[in-house]
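Enquirer: fold the stuff below for me.
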Amino acid sequence: MAEAAPVVPSDELLEWPKKDKRRFLHVVYRVGDLDRTIKFYTECFGMKLLRKRDIPEEKYSNAFLGFGPEETNFVVELTYKEDDETVLEYLLNCFQQQAPRYQLKLLRKVFDPWKLAAPVVPSDELLEWPKKDKRRFLHVVYRVGDLDRTIKFYTECFGMKLLRKRDIPEEKYTNAFLGFGPEETNFVVELTYNYGVDKYDIGTGFGHFAIATQDVYKMVEDIRAKGGIITREPGPVKGGKSVIAFAKDPDGYIFELIQRGPTPEPLCQVMLRVGDLERSIKFYEKALGMKMVKKTDRPEYKYSIAMMGYAEEHETTVLELTYNYGVTEYTKGNAYAQVAISTDDVYKSAEVVNLVTKELGGKITRQPGPIPGLNTKITSFLDPDGWKTVLVDNEDFLKELHKEE
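Expert: Below is the predicted model:
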């Protein structure tokens, strides 16, 4: 049996706290946006960020800020938790106090656990949001079987630059971002290599990517000289003047090469096949705020196309939607993944998409909110044909880029 501790008289025991070595260490409280609060405290109060830690397995992050080192000073410990009900209730109360004219409600189990619903906005007003939002194509994501081989092909044959590369060994994949300009301003490709997977099925729905060049003939020569496959020799399109060619990369993805003058966006198209062109045009106009920059019907070849984007096709990247007469369904395969588009508000944007899907089809696949560990706010959805789009917060995207530099 363990020996009992000596009995200390009450009066003597009560004196201990006065003799003990004590000081205030930190105060802990929860916040709804960690980076926003850090920015406010450092810029407005003059505090310093002392340390930051992320605990992804428990879905929370801490940040310690103060006016001196923790060894000697009292500091604040901010806690951000992805699914913190207390934070949501606090935010709800703040919204109700600041904007009593809005109807707000807290929904249980929208996405486990509670989520804060956005203010209820009339449908017509909500549908105007995508047109006012600051949007552009960020990147297109697809899978490849040999990352280094594809990087070599894109840089040597197409003239792209490797912008960044990241390896995520705990999730067994690697990404590489390539393009013709910086990610802050240009549309780029995000290649994904999953450990041990060397082949993918492209399917029948994905069409091609397109690259604008001032000399298609020379690019074709360069590609062929480096062992690339040309699937269409350079020359004018049937019934038109545009000079094009087609090349195939090592994984079987097709690239259309278009002869065009100098352009700020050489990576200029993503072509996807759809089963109902008019429905798709409406979806991308209403859900994403795109405009139809060109529409072409070629009954002699039994297809129609619509170019959808945020500016004219010679100025920026466009989505080329292709409808082949009588074909309503295509296989998706497992190679092509998604396109990413920027937004100033993923929450409001998700509301719009949700509203449009009820009319035209499609569905939200990820509710809006920050990615654990990164804190970049995103939402994702499928269009009526099952093509995936991810909307990414503008400010968070730039922070993520600069964090990796």
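
Enquirer: contacts, neighbours, all on C-alpha from now
Expert: Will do.

Enquirer: pretty sure L288 contacts P130?
Expert: Yes: with contact defined as CA atoms under 8 Å, L288 counts as touching P130 (5.7 Å).

Enquirer: residue contacts, the nearest residue to D198 once chain neighbours are set aside?
Expert: Closest residue to D198 apart from its sequence neighbours, by CA to CA, 6 or more residues apart in numbering: G145 at 3.7 Å. By CA atoms under 8 Å, 6 or more residues apart in numbering, the contact list for G145 reads Y193, N194, V197, D198, K199, Y200, D251.

Enquirer: next, N186: secondary structure please.
Expert: Following DSSP: H, G, I helix; E, B strand; the rest coil, we place N186 in the coil state.

Enquirer: I223 belongs to a helix?
Expert: Yes: under three-state DSSP, I223 sits within a helix.

Enquirer: do you know how far it is from E156?
Expert: Between I223 and E156 the distance is 8 Å, computed by CA to CA, to the nearest Å.

Enquirer: next one: L147
Expert: 14 Å.

Enquirer: this one as well, want them side by side:
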Amino acid sequence: MALRRALHFVFKVGDRTRTARFYREILGMKILRHEEFEEGCKATCNGPYDGKWSKTMVGYGAEDDHFVAELTYNYGVGEYRFGNDFLGLTLQSSQAVSNARRLGWPLTEVGEGLYLVEAPGGYRFYLLDKEQPKSDPVQKVCLATSDLKRSIHYWSSLLGMKVMEECVEKKSVLMGFSDTQCKLELQDIGASVDHGTAFGRIAFSCPREQLPDIEALMKKENQKILTPLVSLDTPGKATVEVVILADPDGHEICFVGDEAFRQLSALDPSGNELLDKAMAADKSDEWFAKHNKQKASA
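Expert: Modelled structure (predicted):
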């Protein structure tokens, strides 16, 4: 399955301004593209919401060869309840550690040369205090599982990931489609996985011709399909086809046709400006403060 590649993880954000500051000024990522939408996504990219929302892709480099973050912001939703499903994203960047110290962002040492920092809303990031590599600094995404053996079967036998490392002590496994990509770490938490309302989604690409096969295999194996194969239109950009799955613990997984996605995900030089413009135009925080109200909690 070497033609499959890890793309991004979707984070729901309640405070877009503070979140943008965290990714830009603490992690040192760039705004790769930004889009505004008037209604919910057919593939529920922004969660189970039908209203206005935005999508901002941030990362250390082009989406063709970097694992990035997709930040989805639902207008009017100020916070989301966390579960125990997302355990953290690990990246290598002494510059990010330095940025956090310099700007006074809370930083906790959790191991030798390893620091924990939280994005607004509570998402955990682990920073390796080593020089940022020229390749992708993002190393792995860690998700919880209630049954490690079952999860390994699903991700390896059904989705084609390679088992790269197992740790009996941590009850975890490191998996991936290739050595050069961001890896997926699964850790057995010995309890049911709770996704809260902040649940995210991990995305991968594959050749477009593989999408029907993935869907057919999941049907044959009686696995959950959240969104059957569907086309998503983005005005002025490529139309992509996706199928959304859920693993045995309910983690959402998106597979998208690689050929069209490479066109859709092209770097937009105006992304930074578009995000800043949207944040400036969003007066919702002021409105809620003026009326002594709080934004909805998802």
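
Enquirer: pick out whichever of L147 and E156 of structure 1 has more residues nearby.
Expert: With neighbours defined as other CA atoms under 10 Å, L147 of structure 1 and E156 compare such that L147 has more, 18 against 14.

Enquirer: which non-adjacent residue is nearest that one?
Expert: Nearest to L147 of structure 1 is Y193, by CA to CA, 6+ apart, at 5.9 Å.

Enquirer: what's the match for that neighbour in structure 2?
Expert: By TM-score structural alignment, Y193 of structure 1 lines up with Y73 in structure 2.

Enquirer: doesn't R16 make contact with that match?
Expert: Yes: here Y73 of structure 2 reaches R16: they are 6.7 Å apart, a contact under CA under 8 Å.

Enquirer: rewinding a little: host element of the match of Y193 of structure 1?
Expert: strand 68-74 (DSSP states H and E).

Enquirer: once aligned to structure 1, how far is that strand on average?
Expert: Once fitted to structure 1, strand 68-74 of structure 2 is off its aligned match by 0.3 Å on average (mean CA distance after the TM-score superposition for structure 1).

Enquirer: counterpart of Y154 of structure 1 over in structure 2?
Expert: Using TM-score structural alignment, Y154 of structure 1 pairs with Y23 in structure 2.

Enquirer: where does its match land in three-state SS?
Expert: Quick answer, by three-state DSSP: Y23 of structure 2 is helix.

Enquirer: what's around it, how many residues?
Expert: The number of residues packed near Y23 of structure 2 is 19, by other CA under 10 Å.

Enquirer: that one contacts T17, doesn't it?
Expert: No: assessed by CA under 8 Å, Y23 of structure 2 is found out of contact with T17, at 10.3 Å.

Enquirer: contact partners for the residue nearest to L147 of structure 1?
Expert: R143, V144, G145, D146, L147, Y173, T174, N175.

Enquirer: restricted to buried residues, select these in PyMOL.
Expert: Listed next is the PyMOL selection for buried residues among those, using 16 or more other CA atoms under 10 Å:
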select buried, resi 143+144+145+146+147+174+175
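
Enquirer: which one of the contacts of Y193 of structure 1 is nearest T322 of structure 1?
Expert: Nearest to T322 of structure 1 among the contacts of Y193 of structure 1, counting by CA to CA, is R143 at 22.2 Å.

Enquirer: not counting sequence-adjacent ones, nearest residue to that closest one?
Expert: Leaving aside its chain neighbours, R143 of structure 1 sits nearest to T192 (4.6 Å; criterion: CA to CA, 6+ apart).

Enquirer: so that neighbour sits against Y173, correct?
Expert: Yes: T192 of structure 1 lies in contact with Y173 (CA under 8 Å); the separation is 6.9 Å.

Enquirer: all helices of structure 1, in order?
Expert: Assigned by DSSP state H, structure 1 shows helices spanning 10-14, 16-19, 34-40, 85-98, 123-132, 147-153, 216-225, 277-288, 346-360, 394-404.

Enquirer: which position in structure 1 pairs with L32 of structure 2?
Expert: L32 of structure 2 maps onto L163 in structure 1, with residues paired by TM-score structural alignment.

Enquirer: next: M175 of structure 2.
Expert: Mapped onto structure 1 by TM-score structural alignment, M175 of structure 2 lines up with M308.

Enquirer: its match contacts G289, doesn't it?
Expert: No: if you go by CA under 8 Å, M308 of structure 1 and G289 don't touch, sitting 9.6 Å apart.

Enquirer: before we move on, back to that, among the contacts of Y193 of structure 1, which are located in strands?
Expert: Judged by DSSP state E, the contacts of Y193 of structure 1 include R143, Y173, T174, N175 as members of strands.
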